[in-house]
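Asks: this one's sequence-less:
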């Protein structure tokens, strides 16, 4: 049963961001319907990441039901066994989801930028991302030998220090996310569009820096972890979830423009016209035929 203030706080985070990411995913496909476009590969990657995220959420809720977020001393023996099993499962769902959402962003880039040079960079990064996912999937699954060593120990079994696996995966993840966020910036600036729109688009893609900030904080929390291992796992686990939720949101934001143009922009324009007074700036200029008065509506 869920107990303790920390556990209820974790539950609130899970419910809030699950609703938010579900809404964003829905708006992505609503926008696709408005645009009458076909189903792209990056749509499939986002859906796969979302499904893995839901699986991770389910595991997280099961963990909360068995005491996650509480000090080790508050666990029953059978609850500790559940937590060690869940740690393996959550690690695999997380690495799969974060890998696939990176592929979704890179595939979206390749739809936007058609130059051969950009595609070479994007494909190279996709290969690195796939290698990252496969490598750390193996690392997390083989954390103990045998896999059941932590909850069903045998004399000849062993486990690696989880902190080193966490630090290496987060560091590599941080480097990849930074490269993915920075990659399109030079090409974005060269697009044939007004500078103001370029800045808006760059800011939209730049939301990826939020996940980078979360990862930096996650590294700090891993290095300076709580002495109680179960408290430390709960804190780092929340940060890894936030990183994943934000990654899915960032992957969907650039695809949602049709929805905003169709439903939000008209209502916003009407609201601004009704609430913001129009001021006429009268300018008088001299011309050969006489004085000319112009009125600029602000």
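Replies: Sure thing, it's come through. Values in this document were obtained by computation on a predicted structure and should not be read as measured data. Numbering: from 1, shown residues only.
Asks: switch to C-alpha atoms for all contacts and neighbour counts from now on
Replies: Will do.
Asks: quick one: contacts of stretch 195-214?
Replies: Contact partners of stretch 195-214, identified using Cα atoms under 8 Å, 6 or more residues apart in numbering, comprise 174, 177-178, 181, 185, 188-189, 191, 239, 242-244, 246-247, 250, 253-254.
Asks: putting a second one here so we can go through both:
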């Protein structure tokens, strides 16, 4: 039975996704750099890591468009009319182009994912780390080392998947099965470990935020900013499900190798594009100001309060204040002699500046009260 062609395996959808998501990534990164410049802050390593990740992702998008124009992606396999043998033994320009696009994608995918994951981790380091010997710094450095090794290992596994016979990657399907052992297993392992790493990276900042001496409302608001990256987890989970099914089907009779490869490339590209946008969102939330989604709960609260009082709703100054506490740049001085409260040895930095929101060890009562009022 002929394989059903899903919407994401059609040429028009592949081109649309490649173009739209590439443009979205470029806009997100440009806004990220503009936000850092408008806040008069030096670019850090987490900012710079996004640049090669974006270039690589856009490059994959360009290769998808090229492959589609050559009918190597988003089209069914064309078997020559005079070919009477096994379809998996045939070698045509269409199939060779498909395999070359897939090879380049498979090499770049883990490297690009590693860059994005490292950007997240370096961002956490900039926000949370107070001392180099602190447990959180040791954890983050360990994860960065792991992600680096992980990315290189899966990229090299693709390059040398057929040992030194590189041309076997774009030979016939049977060549790929016999000369490149374990290629489908590598794909599945990449998807599983990718999802697990994304899940761990998103969870890390949440317990750190909830240890801070803040109101529950502010803790929820800050947590929501970090959880913006959960869209990356959703994308990697979707790819894991789709690729798990594709690996299970494999090159079974009736399956179309070009459609299987199109599916593989499409969902990996979607994950990359979504991950880059998610990595930029924490920096952009303050830059976008009143348009931040964090304002919505306050506006709904004001709307509900006005409705209960029978008064028309209009946003006051308190409604327009940002949900994330912001303190002015520069050293924080304390004139109050009121009692102090111990806080964890975490230096949470303003996401739009390098000014610590809290001193490493104590927060004065007056300062804590001013944070609650923001």
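Replies: Ah, there it is. Since the model is a prediction, treat every value here as computed from it, not as a measurement.
Asks: Give me the TM-score for this pair.
Replies: Aligned and superposed, the two chains score 0.82 in TM-score terms (TM-score structural alignment, normalised by the length of the first structure); 273 aligned residues with a Cα RMSD of 3.0 Å.
Asks: returning to that earlier point: in PyMOL, how would I select the buried members of the contacts of stretch 195-214 of the first structure?
Replies: Per 16 or more other Cα atoms under 10 Å, the buried members of those correspond to this PyMOL selection:
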select buried, resi 174+177+181+185+188+189+239+242+243+244+246+247+250+253
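Asks: In helices only, show me the contacts of stretch 195-214 of the first structure.
Replies: Among the contacts of stretch 195-214 of the first structure, the residues falling in helices (DSSP state H) are 174, 177-178, 181, 185, 188-189, 239, 242-244, 246-247, 250.
Asks: Does residue 117 of the second structure lie in a helix or a strand, and which?
Replies: Per DSSP states H and E: residue 117 of the second structure is located in helix 93-128.
Asks: so where in the first structure does the helix or strand following that helix end up aligned?
Replies: Sequence-wise, the next helix or strand downstream of helix 93-128 of the second structure (DSSP H and E) is helix 135-159. Under TM-score structural alignment, helix 135-159 of the second structure corresponds to residues 117-141 of the first structure.
Asks: mind listing what's buried in that stretch?
Replies: Neighbour-count burial for stretch 117-141 of the first structure, with 16+ other Cα under 10 Å as criterion, is recorded at 118-119, 122, 125-126, 129, 132-133, 136-137, 139-141.
Asks: And the strands in the second structure?
Replies: 340-342, 362-364 (DSSP state E).
Asks: Please work out which of these is packed deepest.
Replies: Among those, ranked by average contacts under mean count of other Cα atoms under 10 Å, first place goes to strand 362-364 (a mean of 18).
Asks: Kindly name the residues of the first structure that line up with it.
Replies: Counting by TM-score structural alignment, strand 362-364 of the second structure falls onto no part of the first structure.
Asks: Can you give the distance of that strand from its chain's centre?
Replies: How far strand 362-364 of the second structure lies from its chain's middle: 35 Å, per Cα atoms, centre = their mean, to the nearest Å.
Asks: what's that strand packed up against?
Replies: Judged by 3 or more Cα pairs under 8 Å, 6 or more residues apart in numbering; DSSP states H and E, strand 362-364 of the second structure is in contact with strand 340-342.
Asks: Which stretch of the first structure lines up against the strand it packs on?
Replies: On the first structure, no counterpart of strand 340-342 of the second structure exists by TM-score structural alignment.
Asks: so what does that strand touch, helix or strand wise?
Replies: With contacts taken as 3+ Cα pairs under 8 Å, 6+ apart, strand 340-342 of the second structure sits against strand 362-364.
Asks: Superposed on the second structure, what's the mean shift for the match of helix 135-159 of the second structure?
Replies: For stretch 117-141 of the first structure, the mean distance to aligned residues of the second structure following superposition is 0.7 Å (mean Cα distance after the TM-score superposition for the first structure).
Asks: which residues sit in contact with the counterpart of residue 39 of the first structure in the second structure?
Replies: Aligned counterpart of residue 39 of the first structure in the second structure: residue 43 (TM-score structural alignment). For residue 43 of the second structure, the contact set (Cα under 8 Å, 6+ apart) comprises 33, 36.
Asks: separation between residue 153 of the first structure and residue 255 of the first structure?
Replies: 49 Å (Cα to Cα, to the nearest Å).
Asks: More neighbours: which of these two?
Replies: A count of neighbours by other Cα atoms under 10 Å puts residue 255 above the other of residue 153 of the first structure and residue 255, at 18 against 14.
Asks: The more buried one maps to what in the second structure?
Replies: For residue 255 of the first structure, the aligned residue in the second structure is residue 283 (criterion: TM-score structural alignment).
Asks: same deal with residue 233 of the first structure?
Replies: Under the alignment (TM-score structural alignment), residue 233 of the first structure pairs with residue 261 of the second structure.
Asks: burial measure for its match, as a count.
Replies: Using other Cα under 10 Å, residue 261 of the second structure has 19 neighbouring residues.
Asks: so what's it closest to, chain neighbours aside?
Replies: Of all residues not flanking residue 261 of the second structure in the chain, residue 102 sits nearest, at 7.1 Å (Cα to Cα, 6 or more residues apart in numbering).
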